[in-house]
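*Asks:* model this:
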Amino acid sequence: MSRFSSTQRNMARLLITMMVLIGFTHSTAQAAFVSTGQIVDQQLLSHDRQQLISRLSEPQAVETMTRMGVDPAVVQSRVDSMTAEELTAFNQQVEDMQAGGSSVVGVVILVFVVLVVLDLLGTTNIFPAIKPINTD
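*Replies:* Now for the predicted structure:
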């Protein structure tokens, strides 16, 4: 006589099958070395982005952008999509302007000029009245 009933054998087969299937489908974790330079670059990028966003979030900057017909949310999304090089260059220009005695209005005007140039190149369509330059 068998020690296990047919129900127990069927349950054992089902559990074995499930364990084998789960074993084949699990994902493996992969580790990689991250250099200190990469971490510092990520932190600098995050800092540059936050610095620019905080400058553009000041009440005077928001008021100036609104007066010029630029939606601050669009500017926020543009800043979020900037690359590290663009952020670094932009923040450097802003710091140079501030060193010369400029205020937040200068930053807003710089953003406005960048948006107009992007509209002229056809990259964005923030100002519908501006027709893109035909590069054909």
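*Asks:* use CA for all of it now, contacts and neighbours both
*Replies:* OK.
*Asks:* for the helix or strand hosting Gln76, packing partners?
*Replies:* Element membership of Gln76, judged by DSSP states H and E, is helix 72-80. Contacts defined by 3 or more CA pairs under 8 Å, 6 or more residues apart in numbering; DSSP states H and E place helix 72-80 against helix 36-56, helix 59-67.
*Asks:* so which of the ones you listed is the most packed in?
*Replies:* helix 59-67 (a mean of 16; mean count of other CA atoms under 10 Å).
*Asks:* ok, residues contacting it?
*Replies:* Arg55, Leu56, Asp71, Pro72, Val104, Val105, Val107, Val108, Phe112 (CA atoms under 8 Å, 6 or more residues apart in numbering).
*Asks:* quick one more, to check against the first:
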Amino acid sequence: MNTFRRFAKPVSFAVAAGMLALSLHVPAARAALVGTEAVVQASQALAERDRLRDALNRVDVKERLVSLGVDPAQVQARVDALTDDEAMRLSKQMDEMPAGGDAIGWLVFIFVLLIITDVLGLTDVFPFTKKGSARK
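*Replies:* Okay, here's the model as predicted:
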């Protein structure tokens, strides 16, 4: 019994100090309501991005990209890197294109977009843009 009493006080102080130390560094959890508008916008952006991916997976689009010398995988990566606003704008432009010309117009838009990003040094798709780019 004396052994128990002799160790009880130091052990209880150690346990209390450990519990106090563990409870001091708990990060505060923050929560907020997500508005309906934010949820709708996020789901629309995902739907538009899926629509762009579906258009890129079409055989005629892939053939045209290859004929222009662009790797479809790089275009897919660029579409994945688009912001939500850019994806929605691109999808809206696809809707406004005339029937029958949508694939060609869309490919020209992607081609110009890739050239611009290549010149700015954000991508490395075309070798002929290396002279004027900001790459180091």
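*Asks:* circling back to that earlier point, among the helices and strands packed on helix 72-80 of structure 1, which comes closest to Gln93 of structure 1?
*Replies:* Closest to Gln93 of structure 1 of the helices and strands packed on helix 72-80 of structure 1 is helix 36-56 (CA to CA; 11.2 Å).
*Asks:* check the mean deviation of that closest one from structure 2.
*Replies:* Superposing on structure 2 places helix 36-56 of structure 1 at an average distance of 0.9 Å from its equivalents, by mean CA distance after the TM-score superposition for structure 1.
*Asks:* which other helices and strands contact that helix?
*Replies:* Other helices and strands packing on helix 36-56 of structure 1, by 3+ CA pairs under 8 Å, 6+ apart, are helix 72-80, helix 84-99, helix 104-120.
*Asks:* please name the nearest non-neighbouring residue to the residue nearest the centre of structure 1.
*Replies:* Centroid-nearest residue in structure 1, with CA atoms, centre = their mean: Asp80, separated by 4.5 Å. Nearest residue to Asp80 of structure 1 in three dimensions, chain neighbours excluded: Arg49, at 7.3 Å (CA to CA, 6 or more residues apart in numbering).
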